[in-house]
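K.L.:
Pasted the sequence and its predicted model underneath.
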Amino acid sequence: MFDPTVFENLKVAFENQLYDLDTLDETIQITGRKDTMEMSVMGRAFSLAFHLTGQEAVTAELRLEASLKELAAELLELPGEMPSCELSLLFHMRVKDFEQQCPQIEAVFQRIWPENPVPVQTLSFVFSEGQTEHLSEIKLPFKRKINEEQMEDIPSLLEHVLLTLRALGEVSAASMEGK
């Protein structure tokens, strides 16, 4: 009989919660889904991208990854190894005034995610005449890996993601008003 891995169980748990927020609650709209096997390193990766319904300016992406080492430790039941996955959250938004907005973005994360390290903000832009906006990718690193023991934390984690999307949406809207 097939015994699903920690990665599979967490993936399904996140999918269930996020698709309920999309189809039943209509709180979010899912805009992308990837479920891949990275053949060069034999790892698994899963991601779901979404934004709040009616607020497309800021998107979130939940990523779950398991390396070959983590999958092998679980499948081979290696002693002393705890099966786990890496979870990361990414947020994407346009930034008009990065000198003003990037500190505001950091403040949002410090308020909503006080137990986590400062997010990593990466700015980029497409070179074209008159380009004034930057694309911002904000990655929230987590201090530890997760496993099935953290499944009960998923609703709380997703509530924090929704709060973050709302707060980042306010930062984005404030910059648009100041055009």
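P.N.:
Looks like it arrived, so ask away.

K.L.:
okay, CA-based contacts and neighbour counts for the rest of this
P.N.:
OK.

K.L.:
Confirm for me that Lys145 is in contact with Ser84.
P.N.:
Yes. Counting by CA atoms under 8 Å, Ser84 is a contact partner of Lys145 at 5.9 Å.

K.L.:
Please say which of these two ends up with more neighbours.
P.N.:
Shown here are Lys145 and Ser84; by other CA atoms under 10 Å, Ser84 has more neighbours (23 against 16).

K.L.:
buried ones in the longest helix that the chain contains?
P.N.:
The longest helix of the chain (DSSP state H) is helix 154-177. For helix 154-177, burial by neighbour count (16 or more other CA atoms under 10 Å) applies to Leu158, Val161, Leu162, Thr164, Leu165, Arg166, Ala167, Leu168, Gly169, Val171, Ser172, Ser175.

K.L.:
Correct me if wrong, but Gln121 is in a strand.
P.N.:
Yes. Applying DSSP: H, G, I helix; E, B strand; the rest coil, one finds Gln121 inside a strand.

K.L.:
Grab the nearest non-local neighbour of it.
P.N.:
In space, and not counting its chain neighbours, Gln121 is closest to Ile138: 4.5 Å by CA to CA, 6 or more residues apart in numbering.

K.L.:
try it against this one:
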Amino acid sequence: MFDPTAFENMRIVMEGNFYDKDLNGEMVIVDRNDCINTAKLSRTYDLSFHLSRADPLVTCRFSLKANIENLTAELLPSIQSNKYAGCMVTIEFIFEQTFDGLKVNEIETILKQIWGEKRMITLTYSYKPLLPGQKGSYQAQISFDRMITEDQIDDLIVMTDYMLQTLERLEEVL
């Protein structure tokens, strides 16, 4: 048996947290992926969910990623690369709407109010230009400019409440 990595520990804690909220009726889990890239020795875990309501408009995707540098820094502390030990966390909110510049500003304001001014927020809109009048796809991504370690597991759990709050606020404006 091997000692679980920080990635494994954080994945297990977050997965349990998400499934508890699903069982309590706070959210509905709609997708989950746990991928190992053996060519690059990296791991990615993501879980997608939406609010427990009829016809939800917005889906949230939580992603946890660790690559070979992260694993090496954790398993070989003698090389003193602790700044790489841990995982990268990304949170995305995905929904379809026709493009509306005023709505984009409102969405950005909501994301900054909930996640803070220091978070890197990227909002993209894609559509099929040869199909006029179709709804396009929005993707709002919250990134953190640092490694997340096991020391922040409690923060990750609290972050789930921010995800739910963001879903509720986005659903209100859409």
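P.N.:
Here it is on my side, so go on. Computed from a predicted model, the values in this text were never measured in an experiment.

K.L.:
how about the helices of structure 2, start to end?
P.N.:
Secondary structure of structure 2 (DSSP H): helices at 6-23, 68-75, 101-115, 153-173.

K.L.:
can you list those helices in CSV and add distance to Pro56 of structure 2?
P.N.:
As requested, the helices of structure 2 are arranged in CSV below (distance: least, CA to CA, whole Å):
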stretch, distance to Pro56 of structure 2
helix 6-23, 15
helix 68-75, 36
helix 101-115, 17
helix 153-173, 8
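
K.L.:
Could you point out which of those sits nearest Ser48 of structure 2?
P.N.:
helix 6-23 (9.6 Å; CA to CA).

K.L.:
could you give the angle of that closest one to helix 153-173?
P.N.:
Interaxial angle, helix 6-23 of structure 2 versus helix 153-173 (axes from the mean of the first three to the mean of the last three CA atoms, to 10 degrees): 40 degrees.

K.L.:
buried stuff in helix 6-23 of structure 2?
P.N.:
Buried residues in helix 6-23 of structure 2, counted by 16+ other CA under 10 Å: Ala6, Phe7, Glu8, Met10, Arg11, Met14, Glu15, Asn17, Phe18, Lys21, Asp22.

K.L.:
And that helix, how far out from the chain middle?
P.N.:
13 Å (CA atoms, centre = their mean, to the nearest Å).

K.L.:
Measure how it sits relative to helix 68-75, angle-wise.
P.N.:
Relative orientation of helix 6-23 of structure 2 and helix 68-75, computed by the same axes, to 10 degrees: 100 degrees.

K.L.:
could you say what helices and strands the longest helix of structure 1 packs with?
P.N.:
If you count contacts as 3 or more CA pairs under 8 Å, 6 or more residues apart in numbering; DSSP states H and E, helix 154-177 of structure 1 packs onto helix 6-19, strand 43-52, strand 55-66, strand 86-95, helix 98-112.

K.L.:
Any chance of CSV for those, columns distance to Ile28 of structure 1?
P.N.:
CSV is the format used below for these (distance: least, CA to CA, whole Å):
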stretch, distance to Ile28 of structure 1
helix 6-19, 8
strand 43-52, 4
strand 55-66, 9
strand 86-95, 14
helix 98-112, 19
